[in-house]
Structures are given as structure tokens and as C-alpha cells.
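Participant: Here is a sequence with its predicted model. Questions after.
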Amino acid sequence: MLRYQNNTKETIVTILQLDSSITGENSVSRQLTRSIVERLVATAPGTEVIHRDLVADPIDHLTLGALADSSVLDEFLAADTVVIGAPMYNFTVPTQLKAWLDRVLVAGKTFRYTENGPEGLAGDKRVIIALARGGFYEVGSPASALEHLETYLRGVFGFIGITPEFVAADGIAMGPEQREASLASALDDTVRLAA
């Protein structure tokens, strides 16, 4: 985990950056999270960035014993903005990201059950998710029924009271030209997200 600060003002805004791609510097989602964070830092002097690489420094998968460690949850709750790199692996989130989510979705901390149903408790933060998908999964496409990345992340963050924002690079496994076009389009979208 890396920390760095831009201390030109007294107000400290905290960004938690999470990367979960196993492809290192070749990763599209990592390029997108880096761009988003750089743009956010440039527009908000006094920003502290906490970077957690879920591949280089993996979180153990959930066990009863692991529930006692609240450091991941505390880090999430302390962040003002969370920027997540989420590549699609086998139609859903990487297991590294799922292990992190299992530490963040905690009854009584980020959601609670009421007589009217579940209530999210974490709606006071911004979550931006950079998606990278090898194919095309939009509604109406032949593979749309297999899209369990964005739909899952939209659902779990909604459950805890957050409406996430998405930037996506789709079709990145459809050849080098499509990869470059999708990455360029998604990088352009990071400008909008930082505004």
C-alpha cells in the first residue's frame, strides 16, 4: 500500500485507489484508475491518495477469523472517494476484488436491516469504477446475459447506499486497434469524471 499527498491546502481529501488486475502495467483498468486519480488530485489540492494493489498485496479470502480484522473496512470508511480498477474475469469481478468487497460489505457498518428492508450506511462517499472488458456486453448484445461485472458492482454498492460512477473500456480483446480505441475513449471519459 502506497500513500502520497499533495499538501498545498490544509483540507485533506482522501482517495482510496484499488487495483485488481493481474496483468500489471499492461492492464487497461490500471491505466484508467491512474488517470482518474491523477485528474482528481490535480483538481483538489490537499489530496491524500492511498493505493492498494490487491494483486501485489492480496487480502485473504473471507474466513470467520478474518472478520476480526477491520483495517480494510476502516480504510474504506475513511476515504472520501474510492477509485476501483475492475477488469472482467470470467464474466465477473476478480477474486482479489471480491475478497476486498467481502471486508467492506459488513452488517451494522456499511448496511443494516430494518423493518422496511436493507438500508445502506455508506452513501457519503464517491465511488468511481474503471471497467475493462474483453468483449461487448451491452443490453441487446449476444453476450449481455453474461455481464456480471458492472451489474454486480452496481448492485453491491447500491446495497450500501452508494451510486457508483463507471468508465468502461470494452472490446479490449478484439484486437489491438479496438483496444487502443476503447482505451482512448475511456481515458477521455476520465476527464468528465474528474470535473
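Facilitator: Great, that's in hand. Numbers count the residues shown, from 1 in each chain.

Participant: Every contact and neighbour count from this point should use C-alpha atoms.
Facilitator: OK.

Participant: distance of the residue sitting furthest away from the middle of the chain from G155?
Facilitator: Relative to the centre of the chain, and counting by CA atoms, centre = their mean, the farthest-placed residue is E115 at 30.5 Å. Using CA to CA, to the nearest Å, one obtains 21 Å as the distance from E115 to G155.

Participant: same check, this time on Y137
Facilitator: Distance, Y137 to G155, by CA to CA: 17 Å.

Participant: Comparison target below:
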Amino acid sequence: MKLLHIDSSVLGPHSVSRQVSAAIVDRLRQATPSLEVVYRDLTETPLAHLSGSHLAAAQGAPAPAELGPDLTASETVLNEFLDADIVVIGAPMYNFTIPSQLKAWIDRVLVKGKTFKYDASGPEGLVGDKRVIVAISRGGHYGAETPYAAGEHLETYLRWVFGFMGITSLEFISADGVNLGPEHREKALAGALQAATGLQAA
């Protein structure tokens, strides 16, 4: 069984989402020692954002020579995703949505003919056999009952993206209010870490 671990926070060891995603992976490794883990840090090895040249190449147009390494990277990250049985993602909220580094990765795995397709009845996800677990950290509180619910474009976006690809085994562990003060941060982190230890085995 293969697990793909993705981190996208720019805060390194100070990141809450990184701590929680690592705890999730540790829990699954303990439960399944034979688990094969591939790790990708999107801030250490960032992917370029999509350009007109990327889209043209995807349609079969000749790619500029300088785009070659990036197209190779695209193929690599797509294959990592396709090969994984479980995907664990550390996703902090930056300005109400996902980091741009994570968006660049999504643009490489949300690929027509690979992870979804269209037919006469509309879109169909092609990778519904995966388990996806997302470790979220948010500076404030954005639950449905809060005044800020309309500003939440992280969890809602990721639910849509992975659902579009057919994934129904989707779990979120959230640390909310981490910017409201040290006590709030510690409480939110402790709660998320505790939730990670209670995850079902791989």
C-alpha cells in the first residue's frame, strides 16, 4: 500500500498543518508498518504555475525547450498521485484559501482523461478508490455557524476538487483559531493531533 504525503505551508517547523500531517502519517505507519510513503514538500520543490505554454503542450503543441523539466515534473507528480492508495495533505489557509503552491500541484493532478473525464451526462471522476486525509490550519474560525463562514474557501474548495475526481473517502482534521493567541493555538494543535491518533488504520 502506498501513501503520498504533501505539505504546502511556507512556515517550516513552525507550521501547524505540517505537524498535523506528520502525525497523521505517523499514525498510519504505526498501524501499517509496510506502508510505502512518498513525501513531497511543495515549498522545497515548488511547481511552476500554469502558463499558456503548459496548456498548449497539453493539447499536443510543441513545447519550448525550457519547459521540458517542468513537464517532466508534471508527469512525476501526477504519477505519484495516481499510484497512491492514500493521500495526506497539509493545507494551511492563506488569505481565505489554499496556498498557491498547493494550487499549482492541484493543477498538475486535475487532468482530463487521467483523473476525470466528460461524457454526454457530464463529468465523471476516475480516481474514486483513494483515501484522502487533509490537515487544515486556519487563523480564525470559519464554521457554518460563525460570521466568517462565507470567507472559507479552503476546505470547501478541496472537498469539491477531490469530489470532482470521484473521491468519496475524504477526511479533514482541522486546527482552527491558531492566530487568536498562544493558548488558542496550543489548544487547536492539541485537538488536531489527538484526532490524528484516532484515525482508522490504512
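Facilitator: Great, that's in hand. Computed from a prediction, not measured in an experiment: that's the story for all the values here.

Participant: Got a TM-score for the pair?
Facilitator: Structural agreement between the two chains, given as a TM-score (TM-score structural alignment, normalised by the length of structure 1), stands at 0.91; 183 aligned residues with a CA RMSD of 1.1 Å.

Participant: picking that back up, show me what the residue farthest from the centre of structure 1 aligns to in structure 2.
Facilitator: The pairwise alignment with structure 2 assigns E115 of structure 1 to A120, based on TM-score structural alignment.

Participant: now swap in V93 of structure 1 and tell me
Facilitator: Under the alignment defined by TM-score structural alignment, V93 of structure 1 is paired with I98 of structure 2.

Participant: Number of residues surrounding its match?
Facilitator: Look at I98 of structure 2: counted by other CA atoms under 10 Å, it has 20 neighbours.

Participant: who's in contact with it?
Facilitator: A91, P92, H153, L154 (CA atoms under 8 Å, 6 or more residues apart in numbering).

Participant: And for D129 of structure 2, the neighbour number?
Facilitator: The burial metric for D129 of structure 2, expressed as a neighbour count using other CA under 10 Å, is 13.

Participant: Check A68 of structure 1 too.
Facilitator: Using other CA under 10 Å, A68 of structure 1 has 8 other residues around it.

Participant: before we move on, what about L73 of structure 1?
Facilitator: L73 of structure 1 sits with 18 neighbouring residues when counted by other CA under 10 Å.

Participant: Please say which position in structure 2 it maps to.
Facilitator: L73 of structure 1 maps onto L78 in structure 2, with residues paired by TM-score structural alignment.

Participant: from memory that match sits against V109, does it?
Facilitator: Yes - at 5.1 Å, L78 of structure 2 and V109 qualify as touching, with contact defined as CA atoms under 8 Å.

Participant: The counterpart of L183 of structure 1 in structure 2 - nearest residue in space that isn't next to it in sequence?
Facilitator: Residue-level alignment of L183 of structure 1 against structure 2, with TM-score structural alignment as criterion, gives L189. Nearest-residue entry for L189 of structure 2: A175, 5.7 Å, with adjacent residues in sequence omitted and distances by CA to CA, 6 or more residues apart in numbering.

Participant: so where does the one you found fall, helix or strand?
Facilitator: Under DSSP states H and E, the secondary-structure element containing A175 of structure 2 is strand 169-176.

Participant: again, but for V77 of structure 2
Facilitator: Assigning secondary structure by DSSP H and E places V77 of structure 2 in helix 68-83.

Participant: Please consider this matter closed, and thank you.
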